[in-house]
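J.: just coords:
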């Protein structure tokens, strides 16, 4: 209701009494849809009139103190400033405010999507704040408008029957809103006024001169600015009252900003929890199936043993061999890689046996840790439903470490990096193949990210990202990230694996280099055990 005709009229009246004969020194914009007029006074040298041409939030606000930034400024009418402000007027039946200066006119039109600010000077020349397609039509229209002094009382020239409906009234007086109509009907029904016309004029007077209540309507989920005598004013929460419209508008914008931030923060947390719970539920299901299917360590070890004991019948180039399992008497068909040597094929199955033992044990550990994480997030989600305190919401956001930027999330989703979290705060990204390694190291990584790779062995490129790049990474976190790099390399089954690391800014790729190949400088080396550390949570597989 704050930008309906009557409150705009009141705003113009109050501003007229405060700014009449003041001098505007500067007119500029630094923010979309907002125009700033520097109108100092002896008491307030940094006083500004802010005009918002935002269609969803159009207003005039006088601020006692406002400061101009040094950058991103567009100035208006420099050649006509300084200029004395002579007064405010408002169109008799339209949301159009005219501010007269000694050298030009400023016209503020509140018309939904067409809300704009216009400057008129040199007879019929117009300059618009926002682009318009038909300036000549506006000049003609404004010439026909009847502008009045905003201090004049608003009187109805036509009387209405007491049972007259709003739609019929609005044909003559489109400025009469549903709120005004309902309040007038209440005044009539409670016999505070003898006719609907008198009730309307009583309501107009309360809007134009009475105290104003600002608060949040829980039913309609929005901030309201309404006359204190309106019945709804008693039901608003976080409410305050103001004697002037300018003070009321400041309170309204402050409350709206605070509550809007709270609502957006709650939505952000809810979205994060929903996605994370869905992802973790899927992960738990996959881990459960993996554990229930059992370990194939014994099976792979048996195949390796059979190949070793029957080595004499094997030769390079074989794709498959049938051998008798001496423990069961059954014949097993064993797949071989024809490109590998006999020994490499034997080693492959023993390596698969070791990998299976490690992976099965890790799957059990990961299931337990993931289940704990799922239960925790579920408890937070249930708590969030009844939570309304913004400080508590900020605390939850901090606990959940919702810090990843949209770009990082988009890149991660697009390129499907493996994503881990160390100690609940250090992000680790792991490439899956040569192409992803290139993108991760050259495009995705920031200059002060840490880069890891198993030294002298094929493997994934790994990036460690810190929330604060100015702080050095703790030694245990560097070792953890190196262990992950070793785990996703050909050195996975070794007891210890050397891992090179440096800052991402020292990783380069020359034109013509093979996918996954890079050049590094200022290299350091860590000797670590290949593993997924216990303080590590896998966010994306």
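T.: It's in. It should be emphasised that the depicted structure is a prediction, and the values quoted were computed from it without experimental measurement.
J.: switch to C-alpha atoms for all contacts and neighbour counts from now on
T.: Fine.
J.: where do the helices sit along the protein?
T.: 5-19, 135-144, 166-169, 178-189, 196-209, 245-292, 297-309, 342-384, 390-400, 406-415, 434-438, 475-487 (DSSP state H).
J.: Now the third one: buried residues?
T.: Put plainly, it is helix 166-169. Under the neighbour-count criterion of 16 or more other C-alpha atoms under 10 Å, helix 166-169 has 166, 169 buried.
J.: Stretch 205-225 now?
T.: Neighbour counts using 16+ other C-alpha under 10 Å place 206-217, 223-225 of stretch 205-225 among the buried residues.
J.: Looking at these, which one is closest to residue 85?
T.: Distance to residue 85, by C-alpha to C-alpha, is smallest for residue 208 among the buried residues of stretch 205-225, at 22.9 Å.
J.: Is that closest one in contact with residue 4, as I believe?
T.: No: Residue 208 is beyond contact range of residue 4, at 11.4 Å (criterion: C-alpha atoms under 8 Å).
J.: how long is stretch 32-52 end to end?
T.: End-to-end span of stretch 32-52 (C-alpha to C-alpha, to the nearest Å): 9 Å.
J.: For it, what is the distance to the chain centroid?
T.: 30 Å (C-alpha atoms, centre = their mean, to the nearest Å).
J.: Show me what it is in contact with.
T.: When contacts are defined by C-alpha atoms under 8 Å, 6 or more residues apart in numbering, stretch 32-52 is touched by residues 22-29, 53-54, 58-67, 130.
J.: this is the other structure I want to compare:
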């Protein structure tokens, strides 16, 4: 586990420097696994994030903007009742285990000073946030645990006790001996850290020197290895010599941001991504069936021929016959024609004519259905691409779009809709102070292209595949800006994992919006095309101005 006891020890030290004695002013339950607290400390507002996600559990200060519910739920109201206005009197780690204890000083309904404890357990799927009175009687848990689930019960009214703690050595105090197995011997060690320390000692470094480097670290090092990211408070050189270094909490923001967003989108939009994929798959299967039916209809002349031959051979047919073999005067061969034994020859012939006429009449309808189904496939293909790069606000707008188009049942109240002045598009700035407006869904794409952009601005979009509209707020582009804008358009597209992706660009005044179509589509006039290799590093050359 990346967030091991050693990482928590560095987090605790940083929290003590930043928010000890701070006052909690607001609490939000931003998902079923996350609490966000505003803390006023040292004349500065800071945000304390507590996550008990099974995969991403942690506690940290964050600079990210998290979406907060419009109205608090019952759990949030209870937490606010006891913690709002309380001061953080102490922040401590239980040994080197992944348990953080906050001592809070607040006041009850009678304005008497009271003490509360908040225990944050970072233990994978058993992670939890527990608020207790001074006598450790549990007030509430973010995740209740009943007797049927575990012998360790976590419910309101129960006395809180630590989970079973293993007796291990303190690596900052106890010396290393060659027989020591690091994870089993020392408290706070995860597998990643143990592998790194073993690697460094093989290179000749001393155990106490490495531990001293950890103790002095206030950084987070992120390493990309075998298509997976790892982090710790010292570089994991056993995985790679290439790493990115951040301040501790900034690094945690960088590492967990996208991971948390995907989980939050799934929770708060009722698994929108799965709905979009299912609609796409449903229409792909529907298209296959329609095309098979069209093929059969286009080859329906065989039905007419059978009707003609039956009429020419009525003297050979009697009721009760299941088939008849007749001369095929079209090609001079014999043909065996199945019959409905309930009818005579004339009725059987008419049945073949009716089937032929029905197939012939269905050609136009089938082609219309095929065209509509292809439009649906293209639409949900665009939606699948856009949801991959969506944050919470982008996803909520996509959900609203699906509601407006009738794919989903509307649940958002009118009062909430009226609060929105415009979509939450993204604004980026180049080193030359040129602004890029990036649409992250169909609604945003329409807005930045046809409402936000000036006629002389430039529009960028990948050719013949779904992606974001990128507007460059300038009427004069140099090669650097063109390649940068094309890189952004390619990265936020279905071709982000391809190479040499074609990107079209033109001035906004040459674009037209097709009437009666779904949002996000444009008609191009004159345009140019540039080929670009998508790379996430293009975003590092741009400053994020605001997320609207």
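T.: Sure, I can see it. A quick note: this is a predicted structure, and the numbers were derived from the prediction, not measured.
J.: what range in the second structure does the strand ranked longest in the first structure sit on?
T.: Using DSSP state E to define each element, the first structure has its longest strand at strand 83-91. Counting by TM-score structural alignment, strand 83-91 of the first structure pairs with residues 86-94 of the second structure.
J.: And for the matching stretch, what's in contact with it?
T.: Identification of contacts with stretch 86-94 of the second structure by C-alpha under 8 Å, 6+ apart yields 8-9, 12, 15-16, 19-25, 99-107.
J.: If we use 6 Å, what do you get?
T.: With contacts defined as C-alpha atoms under 6 Å, 6 or more residues apart in numbering, stretch 86-94 of the second structure is touched by 20-24, 99-106.
J.: Take these and write them to JSON lines, including distance to residue 130 of the second structure.
T.: Output for the contacts of stretch 86-94 of the second structure, formatted as JSON lines (distance: C-alpha to C-alpha, whole Å):
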{"residue": "20", "distance to residue 130 of the second structure": "19"}
{"residue": "21", "distance to residue 130 of the second structure": "20"}
{"residue": "22", "distance to residue 130 of the second structure": "20"}
{"residue": "23", "distance to residue 130 of the second structure": "19"}
{"residue": "24", "distance to residue 130 of the second structure": "16"}
{"residue": "99", "distance to residue 130 of the second structure": "11"}
{"residue": "100", "distance to residue 130 of the second structure": "11"}
{"residue": "101", "distance to residue 130 of the second structure": "10"}
{"residue": "102", "distance to residue 130 of the second structure": "10"}
{"residue": "103", "distance to residue 130 of the second structure": "12"}
{"residue": "104", "distance to residue 130 of the second structure": "13"}
{"residue": "105", "distance to residue 130 of the second structure": "16"}
{"residue": "106", "distance to residue 130 of the second structure": "17"}
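J.: mind listing which of those residues are in strands?
T.: Using DSSP E, 23-24, 99-106 are the members of the contacts of stretch 86-94 of the second structure that sit in strands.
J.: ok, back up a step: of the contacts of stretch 32-52 of the first structure, select the buried ones using a PyMOL command.
T.: Buried subset of the contacts of stretch 32-52 of the first structure, written as a PyMOL selection, criterion 16+ other C-alpha under 10 Å:
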select buried, resi 22+23+24+26+27+28+29+53+54+58+59+60+61+62+63+66
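J.: Okay, and which of the contacts of stretch 32-52 of the first structure map to strands?
T.: Among the contacts of stretch 32-52 of the first structure, the ones falling in strands (DSSP E) are 23-24, 26-29, 53-54, 58-63.
J.: Can you lay out the residues you listed as a markdown table showing distance to residue 254 of the first structure?
T.: A markdown table is the format used below for those (distance: C-alpha to C-alpha, whole Å):
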| residue | distance to residue 254 of the first structure |
| --- | --- |
| 23 | 28 |
| 24 | 26 |
| 26 | 26 |
| 27 | 24 |
| 28 | 23 |
| 29 | 21 |
| 53 | 18 |
| 54 | 17 |
| 58 | 15 |
| 59 | 14 |
| 60 | 15 |
| 61 | 12 |
| 62 | 14 |
| 63 | 13 |
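J.: and the two most separated of these?
T.: Spanning the widest gap among those are 23 and 54, at 25.5 Å by C-alpha to C-alpha.
J.: From residue 130 of the second structure, how far off is the spatially closest residue to residue 147 of the second structure that is not a sequence neighbour?
T.: Using C-alpha to C-alpha, 6 or more residues apart in numbering and skipping residues adjacent in sequence, the residue nearest residue 147 of the second structure is residue 153, 5.7 Å away. Relative to residue 130 of the second structure, residue 153 of the second structure is positioned 12 Å away (criterion: C-alpha to C-alpha).
J.: ok, those two, which is more surrounded?
T.: Set residue 153 of the second structure next to residue 130 and count neighbours by other C-alpha atoms under 10 Å: residue 130 wins out with 24 against 16.
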